[in-house]
Structures are given as C-alpha cells and as structure tokens.
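Participant: Just to be clear, the model below is a prediction. Sequence and coordinates:
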Amino acid sequence: MATPRSTPSARPYHHGDLRRAIMSAALETIAADGPAALSLRDLARRAGVSHAAPAHHFKDRAGLLTAIAAEGHELLAGALREAEDLREAGVRYVRFAREHPAHFQVMFAPQLLRTGDVELITAQALSDAALRDAVAGVPARDRGVESRLAGVAAWSLAHGFATLLLAHNLDDALGGGEPEEMFREVAATLFRPGAGPDTDTA
C-alpha cells in the first residue's frame, strides 16, 4: 500500500521556519473554520513540534492572530498602492479579501488582537495611508464631500462588498460573473465626475 502524502501544513518544520509554518497552518484553519477553531496545541501538532514551541514566537493565541492581522495590513497596503485610482483601489481591496480570506477575517476583529502591538499599529498605518492616498487622488469636485468622509465612504463600500462576497451573500447577484467587475460597476455610482453635492444627477 502506498504511503499517503503529507499535506504542507502537516510536515515538520525545518531550517528555523517554525514561525512561518505555524502562521501558514493557522491561515488554513481560519479560512476553513474561522478564528474560533484556532488552537496553538493543534497547530504545533500539525507542524510536528512540541505544544509549547509556538509560544516562543507568539506567546499565545492572541499573539498569533495579531501577527496574522499585521501581515494582512501589510499585504493590503501593497495591493492598494498598485491601484491607479480610487475605484481600482477598491477593486484591489475586494481582490485582497478573496485571495486572503483568513487575513481579512482577523484584521478587523480587534477583540481577538493585541491592539497595542507595535507591529500591528505600524501595519495598520500603512494600509490606512494607502487608502487616504487613493482618496486624495480624487479631485474635490468629484468627491462631493471632504476627504475624510470620502475615505469612510470608499472603505465602507469596498469592505461591505468584500464581506458580503466572502459570506456568499452575493452569489445570486453575481450570477457566475466576476466580483471585481461587479464592484467596478457599483463603485461607479459613488464617485462620478462632476457629481458634487450641488450637481443634478437625476
């Protein structure tokens, strides 16, 4: 009988990459079953190390989730920086959520995190700055509101769309279409050239 292959998350770590191995296994667990299913003891077993080993890198479950959230904000900031305008920044936000669902679940759940962690605060500042820069690139006449409110509106639209998407609440509306294309159409109703507060858009 052939010996079953081990999955990547079940292989013992080597060459000192335990931190990455634990985070990768955690991301798999969160994507499949949510953050509540996360157990350091189980992750250590999957990585083939003692149950105490993950604590050397993350201390506890909150530390692991905080590291995942910080990594997520760094990845999101990089994605937003690649956008040529605010609408495309929203598209990349939605794409990030699709490609990194476990990060996305944890990043905006402060009750699970060490919110005072320096690494997390720094990473959050990067993603916040990337969104602000995208909003700043929209002429004031097109925003219709001051930049702070425009940023809230843009974030709310992208985050709400991504959240509904991951929860499969948009499956019927999409009808098999691409989420990013639907988001582009939805976003087109938010920031339209010349559609300021005094413009008749009827």
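Facilitator: Received, thanks.
Participant: alpha carbons only for contacts and neighbour counts from here, please
Facilitator: Noted.
Participant: mind listing the strands for this protein?
Facilitator: Using DSSP state E, the chain contains no strands.
Participant: tell me the centre residue of it?
Facilitator: residue 104 (3.2 Å; Cα atoms, centre = their mean).
Participant: contacting residues around the closest residue to it other than its chain neighbours?
Facilitator: Leaving aside its chain neighbours, residue 104 sits nearest to residue 97 (5.7 Å; criterion: Cα to Cα, 6 or more residues apart in numbering). Going by Cα atoms under 8 Å, 6 or more residues apart in numbering, residue 97 touches 103-104, 162, 166.
Participant: Below is structure B, check it against A:
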Amino acid sequence: MRRTLLTMSSSKASATEKGPGGRSYHHGDLRRAILTAALEAIAADGPSGLSLRDLARRAGVSHAAPAHHFKDRAGLLTAIAAEGFGLLATTLRAAADLEEAGVRYVRFAREHPAHFQVMFAPELLRTGDLELTAARALASDALREAVTAVPPEGRGTDARLAGVAAWSLAHGFATLLLSHNLDDPVGDQDPEEVFRKLAGMLFRHAE
C-alpha cells in the first residue's frame, strides 16, 4: 500500500513543473508556454537570434525547461515548424478552390508570421524529424489537391508544374508582403484582394 501511494505521488509530481516564481505548470501547459514565448520572440526579432535562456526568462520558467522539452534550439524551432505546417494544411483543406487556397496561404502568413518564418528556414531545423515531415506532407497534399481540381484548360496539362507556379505565387507574395516590400504597390488595398487579381492572371477558371 505504501509503495502504491509513493508511486502515485511520484507520477503526480512528474506531471507538473514549476517556474522560478513557484508557478506550477502541467507538462503540456509548460510546453505550450515555451512555444508561445518563442513565437512572440520570433515575431519581434526573427528566429536566428533566439536563445533558450532568454526564452525561459520570457516564459517565466526555469532555465532548464526549454531544453528538457525540446533538447536544443533546433528542436524547438522544428516543433514550431511542424505546428505551422499542420495549421497551414488545415486552412488549405478548407478552401473551395485553388484561388481560395492561395488567399488562405497569404492569410496564414499574415496571421502566423513567426510560424511562417521558421517553416521555410531548413538550415534552422531538424529536417528529418518525423513530425515535421508528416506535417509538411499534409500541407503539400492539400495544395496539390487544390491544383489538380482545376481542369487542364485552366492550369495547363502539367499539374506538377502548375503546383509549383501556384505555390511560388502565394509564397512569394506572402514573403514580399511580410517584409514590407509590397507596401507601395499594394498601398491601401486589401492584400488578399490584390492576390486574387494576381491569381486570376495566372490561372484561368474554366466555365
């Protein structure tokens, strides 16, 4: 009986962790707190200068907590990228057609700029990570399905090349938009409406 009580007590303790201020986190909550702090730091300063020690301070957790959950900076950024590709896959699958998928791609980049920066920085990631690979495949499949749904007369006979063109347009537009290189050309116009016009120039919808 005593051994059972000790085991239960030990399991309960391992399910929670404390920050330096004594605040208790459930294991999953602490991981989420670290990810949230990392996303805020990346949105403000970019991913290249991210420090696990500074991140722990931002999140209000022990210095060892980020390394405990993600091992190192590459592990943390890989988790962020995997989460981002999963979110992107979900939003692309909700699109009614290819044009809407492109609009949703641009919207995702605007709403999740930190994820977007990290997702396409392979030099910062563990590119062979299984979770990342699976999430990236889901996003690629969602875009591919949107492309193949367009009749050949609207996209050409090479669906693979059409997919590259669609991705290049959406990704290039989103990247230029986030880096403020489209501030003058877009002006006060809604960026999503501008993108719709560009997509219409590239892909003709079959009647």
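Facilitator: Thanks, I have the structure now. Quick caveat: nothing in here was measured; it's all calculated off a predicted structure.
Participant: care to give me the TM-score?
Facilitator: Superposed pair, TM-score by TM-score structural alignment, normalised by the length of structure 1: 0.88. Supporting alignment: 185 aligned residues with a Cα RMSD of 1.5 Å.
Participant: any idea how far residue 170 of structure 2 is from the counterpart of the residue nearest to residue 104 of structure 1 in structure 2?
Facilitator: Aligned counterpart of residue 97 of structure 1 in structure 2: residue 109 (TM-score structural alignment). Per Cα to Cα, to the nearest Å, residue 109 of structure 2 is found 10 Å from residue 170 of structure 2.
Participant: and if you look at residue 28 of structure 2?
Facilitator: 34 Å.
Participant: pretty sure the residue nearest to the centre of structure 1 contacts residue 72?
Facilitator: Yes: at 6.9 Å, residue 104 of structure 1 counts as touching residue 72 under the criterion of Cα atoms under 8 Å.
Participant: out of everything not next to it in sequence, what's closest to residue 53 of structure 1?
Facilitator: Closest residue to residue 53 of structure 1 apart from its sequence neighbours, by Cα to Cα, 6+ apart: residue 44 at 6.9 Å.
Participant: Can you tell me what the one you found aligns to in structure 2?
Facilitator: By TM-score structural alignment, residue 44 of structure 1 lines up with residue 56.
Participant: And for residue 157 of structure 1?
Facilitator: Mapped onto structure 2 by TM-score structural alignment, residue 157 of structure 1 lines up with residue 169.
Participant: Distance-wise, check its match relative to residue 194 of structure 2.
Facilitator: 12 Å.
Participant: now residue 187 of structure 2
Facilitator: Distance of residue 187 of structure 2 to residue 194 of structure 2, given as Cα to Cα: 10 Å.
Participant: Those two: which is more packed in?
Facilitator: residue 194 (14 against 9; other Cα atoms under 10 Å).
Participant: what's near enough to touch the aligned residue in structure 1 for the more buried one?
Facilitator: In structure 1, the residue paired with residue 194 of structure 2 is residue 182, using TM-score structural alignment. Residue 182 of structure 1 makes contact with residue 174, according to Cα under 8 Å, 6+ apart.
Participant: quick one: the helices in structure 1?
Facilitator: 18-33, 40-47, 55-58, 61-81, 86-99, 101-107, 118-136, 140-143, 147-166, 171-174, 179-187 (DSSP state H).
Participant: Residue 120 of structure 2 pairs with which position in structure 1?
Facilitator: By TM-score structural alignment, residue 120 of structure 2 lines up with residue 108 in structure 1.
Participant: Tally up the residues packed near its match, please.
Facilitator: That count, for residue 108 of structure 1 with other Cα under 10 Å as the rule, works out to 12.
Participant: Name all residues that make contact with it.
Facilitator: residue 69.
Participant: Skipping its backbone neighbours, what lies nearest residue 146 of structure 2 in space?
Facilitator: Leaving aside its sequence neighbours, residue 146 of structure 2 sits nearest to residue 98 (Cα to Cα, 6+ apart; 4.9 Å).
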